[in-house]
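**Q** Build me a structure from this.
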Amino acid sequence: MIILTTTLGLIFGSLAGFFGGFLDTVLSRAGDIFFSIPYILAAVVIMSVLSAYRNIFVIALAIGLFSWPSTARVLRSEVLRVKQSDYVVAATAIGLSKLRILFRHVLPNSIAPVLVITTLSLAAAITAEATLSFLGVGLPGTTQSWGNDISQAQRDLRTNPQTLIYPSIALSVTVLSFILLGEALRDALDPKARALR
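**A** Below you'll find the predicted structure:
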């Protein structure tokens, strides 16, 4: 799901930011349309329609198809900043093709914020999968999922509370770990932001 989210975000964000003009307008409006749809709600609808095919690939597709606009927006703004750099102007002046400039110079220098947002997106995707499974539209009850565990533990809450506590703690610690990893990556990749704190 993160692979799909990052891939779509990289493609749409880099093309929109680098080429600009009509392509930027079309891709940005497409991103706005997807951004306006809450991806949990969209995933609930998709998983309800495809209830006969509930597996990890379908749930990854349902979440990934609607969560890419934030990655695309971050990358687009970074590409807009980087493409004004002197080395991009020099590459244009010596006659390199636009695609070569994009993949050789602009994209590698714009990727740092995408790495940060990817770790944060991973935490959100784990939460989304657990939410869908808890609601009964995610992974089947036979598949291991913290959402399924939490949902099944509701019945035994008064007599056996640890069946709810352990998966809840595991989910919280995992999500918090990816959020902290994103913060650490941001500090490592952007020392100026660290100095301002």
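
**Q** alpha carbons only for contacts and neighbour counts from here, please
**A** Fine.

**Q** What sits closest to the most centrally placed residue in the chain if chain neighbours are left out?
**A** Among the residues of the chain, the one closest to the centroid is residue 121, at 3.6 Å (CA atoms, centre = their mean). Counting by CA to CA, 6 or more residues apart in numbering, residue 2 is the residue found nearest to residue 121 once chain neighbours are left out, at 7.1 Å.

**Q** For the one you found, which residues are in contact?
**A** Contact analysis of residue 2 by CA atoms under 8 Å, 6 or more residues apart in numbering lists 64, 118, 121-122, 125.

**Q** Would you do the same for the sequence below? I want to compare the two.
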Amino acid sequence: MIRWRAFFRQRQNWLALLLIGLFVGTAVAAPIIAPPNDPESRVPFKSVGQTFTRLPEPPSAEHPLGTVPQIENLPQFGIAPGQDAFYNWDVFFTLIWGTRSALQFGLVVTVLTAVFGIIVGSVGAYTGGWVERLLMAITDAFLAFPVLGAIWIIQRTLFTAVFNPFLEPETLRWWELFLYNFKVSPIMLGLILFSWMPYARLTNSSIAQLRQSEFVTAARSMGATGPRILFRHLLPNAIAPTIVLMAKDVGGMVIWAAAFIFIGFGGEVAWAIVLVGSRDFALGLGGNPFIYWWTFLPIATAITLFGLGWNLLGDGLNRAMNPHLK
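**A** This is a model prediction of the structure:
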């Protein structure tokens, strides 16, 4: 149970709500803050200023945060190789519209991950016996597998055809067509498949402690079925740790995705894609982070504050649910 009075007495919780509210408000008001050229477009990139040198342009009145050279191959956003290859991106536009892709990615991945992990953990804890041992053994096996290696395998085996900009959807198999229609990237699929284990462990541990409680015994004596006891009595009392983990994971998933996109994996977090375009100017041989600061600093700051806000919210919820913590 969340003690809301204790939650709102902490200043850092107000900071967390302020940061999250700022990103949510920016995502909602994006068409007003940074109007796109096409009112029907929802692509978080705005091509500006044709150039033959592919150098970023510094901040100006027209582009408050400057520009970054465009990446040519982004089929997941409808941009094919060679299309607008000699244009730059407006950093301010992507900073504003990127909040939508960040929130969508973080919330979708976290919710799907949590739901799957909670189902595995609760079923194992309630049934017990060999079912619990089998499910927890599978959980431990997934914990031992590196996420980076899993994403690389997924990308090489499942996504070679899906992200081909010249593909014909009629030639795809059913699972490839599903990934293509829902714009699922290897990073999203990899994080969902290899991040559910902490939720399973937390839920399993909490329900294992509660299943011998008196209220569970009373429910059984009154004729309650197993599913009713699990979903009506056990899960509501065991869900608190997973809520805290979910709050932290929304920002954590976006940071993970940004890191993977930066090192070369395809993804749908627009902020990180702009960072890829700025890599040569901030870290390359001819780059200088002090000269081309606008190519990475605004986006990196947004990613940091996004992760900080959700992490502070998770800490605040943890304190509000555990009165013994100081």
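
**Q** re the thing from before, which of the contacts of residue 2 of structure 1 ranks first by neighbour count?
**A** For these, neighbours were counted using other CA atoms under 10 Å, and residue 121 has the most, 25 neighbours in all.

**Q** which one in structure 2 is aligned with that one?
**A** Aligning on TM-score structural alignment places residue 121 of structure 1 opposite residue 249 in structure 2.

**Q** got the contact list for that match?
**A** Residue 249 of structure 2 is in contact with 106, 110, 310-311, counting by CA under 8 Å, 6+ apart.

**Q** Let's have the contacts of residue 2 of structure 1 in a markdown table, adding distance to residue 36 of structure 1.
**A** Supplementary listing: the contacts of residue 2 of structure 1 in a markdown table, determined by distance: CA to CA, whole Å:
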| residue | distance to residue 36 of structure 1 |
| --- | --- |
| 64 | 15 |
| 118 | 20 |
| 121 | 17 |
| 122 | 20 |
| 125 | 17 |
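
**Q** Go through the residues you listed and flag which are in helices.
**A** Of these, the ones assigned to helices by DSSP state H are 64, 118, 121-122, 125.

**Q** Need the max-distance pair from these.
**A** Based on CA to CA, the longest span within those runs between 64 and 118 and measures 11.8 Å.

**Q** For residue 230 of structure 2, see how far away the match of residue 121 of structure 1 is.
**A** Here residue 249 of structure 2 is placed at a distance of 25 Å from residue 230 of structure 2 (CA to CA, to the nearest Å).

**Q** what do you get for residue 90 of structure 2?
**A** Counting by CA to CA, the gap from residue 90 of structure 2 to residue 230 of structure 2 is 51 Å.

**Q** if we can go back for a sec, now secondary structure and distance to residue 4 of structure 2 too, for the contacts of residue 249 of structure 2, in TSV please.
**A** Formatted as TSV, the entries for these read as follows, by DSSP: H, G, I helix; E, B strand; the rest coil; distance: CA to CA, whole Å:
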residue	secondary structure	distance to residue 4 of structure 2
106	helix	25
110	helix	23
310	helix	17
311	helix	18
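
**Q** If you map the residues you listed onto structure 1, which are still there?
**A** On the basis of both residues aligned by TM-score structural alignment, their matches' CA atoms under 8 Å, what survives of the contacts of residue 249 of structure 2 in structure 1 is residue 110.

**Q** In the contacts of residue 249 of structure 2, find the pair that's most separated.
**A** Of all pairs drawn from the contacts of residue 249 of structure 2, the one with the largest separation by CA to CA is 110 and 311; the distance is 13.4 Å.

**Q** How are the helices of the stretch 201-326 of structure 2 distributed by residue range?
**A** Remark: helices assigned in the stretch 201-326 of structure 2 by DSSP state H, counting those that start in this stretch are 214-221, 226-228, 235-238, 240-262, 270-282, 297-321.

**Q** so how far is the third one from its chain's centroid?
**A** Think helix 235-238 of structure 2. Mean C-alpha position of helix 235-238 of structure 2 versus that of the full chain (CA atoms, centre = their mean, to the nearest Å) differs by 25 Å.

**Q** equivalent range in structure 1 for it?
**A** Residues 107-110 of structure 1 are where helix 235-238 of structure 2 lands when matched by TM-score structural alignment.

**Q** So for that stretch, what gets flagged as buried?
**A** Counting neighbours by 16 or more other CA atoms under 10 Å, one finds that the buried residues in stretch 107-110 of structure 1 are 107, 110.

**Q** still on that earlier bit, kindly indicate which of the ones in helices among the contacts of residue 2 of structure 1 lies nearest residue 45 of structure 1.
**A** Of all those, residue 45 of structure 1 sits closest to residue 64, with 13.8 Å by CA to CA.
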